[in-house]
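Participant: With the sequence up front, the predicted model follows.
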Amino acid sequence: MGLKFTVLSSGSTGNATLVANGEVTLMIDAGFSCRRIDELLAEREVSGQELSGILVTHEHSDHIKGLGAVARKYNLPIYANEKTWSSMEKAIGQIPEENRCLFGTGEAKDFGSLRVESFAISHDAAEPVGYCFYDGKEKLSVCTDLGYASDKVKAAIADSDVLVLEANHDIEMLRMGRYPWNIKRRILGDMGHLSNEATGELLSELLNGRIKRTYLAHLSREHNMPDLARMAVRGAMEDRGCFFKDSEFKLRDTFFDRPTPWDTVADL
């Protein structure tokens, strides 16, 4: 079957993604109420009983709001590094000891034939991570909530077939927006979020003939728009001499209120 995935919903109000390979189905983050997560799963014809576990990127509420409730309802293991566990324990409530699973930053775990590797990212959380998923020669990387892409991040997501990558904000929209300056400074800083231009710059370094699609994720509802994000990311890539045809590489949207269609990592 190979790897397939759907971004159930992505944005400042909540985040959750499914990755499956026919043997296991993992959810990355659970940033909505349990009821809303059940609704999103149903839209992609998945039930909570089909989930194999939940991977956590970091402890901010838009990534763990429904984590404890979903895990208890479906008796699911939760995978996170030690600092993230310590930071989110009060927020997610009681979890049975057998479902409290450590997944150290930089480690790899095998879930049947699906291998998952975590890697460190730069964000104002205890120990935030992204994840790479491997099934045979297929590679999918999920990387949001980072102020900048370090060399280690670039190395981790290099040679991905498909990326789910943050394009959080338009810099000028953010600067002119209603947020207080301390929050704007946080978002713009190295521990904040990637701008459209920063995402385009990163992609221009990664585009090597293997990567097929990038889903632009975690868009701010206040300071970005899907059309603007795609245009700005593409423009930033072209400014750096990185031109491409849509048949060779595609930029795709994610949504704050609905899932993306199921997509396969391998070309069909």
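Facilitator: Everything's here; your move. Numbers count the residues shown, from 1 in each chain.
Participant: From here on, just use CA atoms for contacts and neighbour counts.
Facilitator: Will do.
Participant: Quote the end-to-end distance of stretch 89-108.
Facilitator: For stretch 89-108, the first and last residues are 23 Å from each other (Cα to Cα, to the nearest Å).
Participant: again with stretch 249-261
Facilitator: Start-to-end span of stretch 249-261 (Cα to Cα) is 18 Å.
Participant: Now it: buried residues?
Facilitator: Buried residues in stretch 249-261, counting neighbours by 16 or more other Cα atoms under 10 Å, are found at 249-251, 253-256, 259-260.
Participant: How about residues contacting that stretch?
Facilitator: If you take Cα atoms under 8 Å, 6 or more residues apart in numbering as the criterion, stretch 249-261 is touched by 6-11, 13-14, 40, 43-44, 211-218, 226, 230.
Participant: take a look at this one as well, against the first:
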Amino acid sequence: MDENVMSENCFCQLASGSKGNALYVKGGDTAVLFDCGLSGRELERRMADRELDPTSLSAVVVSHEHTDHVSGAGIVCRRFGIPLFITEATFAGSTKKLGKTKAMDVEIMVCGTRFTVGSMEIHPFSISHDAADASGFRVTTGGSVLGVATDLGVAGHLVKEHLSGCDALVMESNHDPDLLYANPNYPWPLKQRVRSRVGHLSNEEAATLLDDLDRSRLKHLVLAHLSEENNTPDLALEAAYSVLNGSNTSITAAKQHLPTSVFSF
């Protein structure tokens, strides 16, 4: 177990990418899973790898209805008897992927309206992505703040407002445009979708967003949702280092098949 797991507030990106996403966040005696695009068995395996207890989970919060964010959420909620927080439009687009929704406690959240889960205050905010009602999150617990925005085509004023002044950030750095355009496996419409205002942030766009934020409290930055075909960890990290060079902020590129360390914030 990472030594930081003993902290009152900690987080771990259990999976990140187009094949599945899951972020574990703990504040005091409250633990929440943000998105679950993993099977129940795989989620438990990855949590065990970091000595995290799935039975301690208090809720699952879903950002949007795409399969890589929601496919395992229903299974986990039913298995551990915990509520699912989700916007109404996202729920409507997720019912088939969630499975037996009548056997679940579904709590409708609204972008722009804060809610609490135990000792954790969660403020969902709207982001630009090709989903019904995609959300980023500003999570406050024990006086510390974590910002989460992993699928956004453009970072406007609202995104910058909610990601500023955080102690930790989980932020998209999806692709390198040159690799994307040269990729023979991506048809042109898909390339256009990735680069659009409802697609995904490039490394350079993520660095520009980072440069626009208040980073005075920032201890940890996790670069998320890296494309396995159109990006590399080195390229994503290089762009982030160009902004954070000389700071005390730790930077990690999250992976699809391996959890990050457990970071305190």
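Facilitator: Yep, that arrived. Every value quoted in this text rests on a predicted model; they were computed, and no experiment measured them.
Participant: For the two chains, what TM-score is obtained?
Facilitator: Here the superposed chains carry a TM-score of 0.93, computed using TM-score structural alignment, normalised by the length of the second structure; 258 aligned residues with a Cα RMSD of 1.4 Å.
Participant: which ones among the contacts of stretch 249-261 of the first structure are found in helices?
Facilitator: Among the contacts of stretch 249-261 of the first structure, the subset assigned to helices under DSSP state H consists of 40, 43, 226, 230.
Participant: Reformat the residues you listed into TSV and put neighbour count next to each item.
Facilitator: Shown next, in TSV, are those (neighbours: other Cα atoms under 10 Å):
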residue	neighbour count
40	21
43	15
226	18
230	20
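Participant: export those residues to CSV and tack on distance to residue 237 of the first structure?
Facilitator: Output for those, formatted as CSV (distance: Cα to Cα, whole Å):
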residue, distance to residue 237 of the first structure
40, 33
43, 34
226, 17
230, 11
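Participant: quick one: the strands in the stretch 101-250 of the second structure?
Facilitator: Counting by DSSP state E, counting those that start in this stretch, the stretch 101-250 of the second structure has strands at residues 106-109, 115-117, 120-126, 135-141, 144-149, 168-172, 220-224, 250-253.
Participant: Of those strands, flag the one that's most buried.
Facilitator: Here the criterion is mean neighbour count by mean count of other Cα atoms under 10 Å, and of the strands of the stretch 101-250 of the second structure the winner is strand 168-172, at a mean of 27.
Participant: Show where that strand falls in the first structure, residue numbers please.
Facilitator: Alignment of strand 168-172 of the second structure against the first structure: residues 162-166, by TM-score structural alignment.
Participant: one step back: will you turn the strands of the stretch 101-250 of the second structure into TSV that also has distance to residue 80 of the second structure?
Facilitator: Below are these laid out as TSV (distance: least, Cα to Cα, whole Å):
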stretch	distance to residue 80 of the second structure
strand 106-109	14
strand 115-117	16
strand 120-126	19
strand 135-141	22
strand 144-149	24
strand 168-172	25
strand 220-224	27
strand 250-253	30
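Participant: looking at these, which is closest to residue 212 of the second structure?
Facilitator: Checking the strands of the stretch 101-250 of the second structure against residue 212 of the second structure by Cα to Cα gives strand 168-172 as the closest, at 13.4 Å.
Participant: Give me the residues contacting that closest one.
Facilitator: Contacts of strand 168-172 of the second structure with the rest of the structure, by Cα under 8 Å, 6+ apart, involve 145-152, 163, 200-201, 206, 218-226, 265.
Participant: try it again with 6 Å
Facilitator: With Cα atoms under 6 Å, 6 or more residues apart in numbering as the test, strand 168-172 of the second structure has contacts from 146-150, 218-225.
Participant: returning to that earlier point: please name whichever of the strands of the stretch 101-250 of the second structure is nearest to residue 56 of the second structure.
Facilitator: The closest of the strands of the stretch 101-250 of the second structure to residue 56 of the second structure is strand 115-117. By Cα to Cα, the value is 12.8 Å.
Participant: By how much does that closest one deviate from the first structure on average?
Facilitator: With mean Cα distance after the TM-score superposition for the first structure, strand 115-117 of the second structure departs from the first structure by a mean of 1.5 Å once superposed.
Participant: can you put the contacts of strand 168-172 of the second structure in JSON lines and add distance to residue 55 of the second structure?
Facilitator: Listed next are the contacts of strand 168-172 of the second structure as JSON lines, based on distance: Cα to Cα, whole Å:
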{"residue": "146", "distance to residue 55 of the second structure": "22"}
{"residue": "147", "distance to residue 55 of the second structure": "24"}
{"residue": "148", "distance to residue 55 of the second structure": "23"}
{"residue": "149", "distance to residue 55 of the second structure": "26"}
{"residue": "150", "distance to residue 55 of the second structure": "26"}
{"residue": "218", "distance to residue 55 of the second structure": "30"}
{"residue": "219", "distance to residue 55 of the second structure": "28"}
{"residue": "220", "distance to residue 55 of the second structure": "26"}
{"residue": "221", "distance to residue 55 of the second structure": "27"}
{"residue": "222", "distance to residue 55 of the second structure": "25"}
{"residue": "223", "distance to residue 55 of the second structure": "27"}
{"residue": "224", "distance to residue 55 of the second structure": "25"}
{"residue": "225", "distance to residue 55 of the second structure": "26"}
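Participant: ranges for the helices of the second structure?
Facilitator: For the second structure, the helices defined by DSSP H occupy 40-49, 67-70, 73-80, 88-92, 95-98, 157-163, 177-182, 188-195, 203-212, 233-244.
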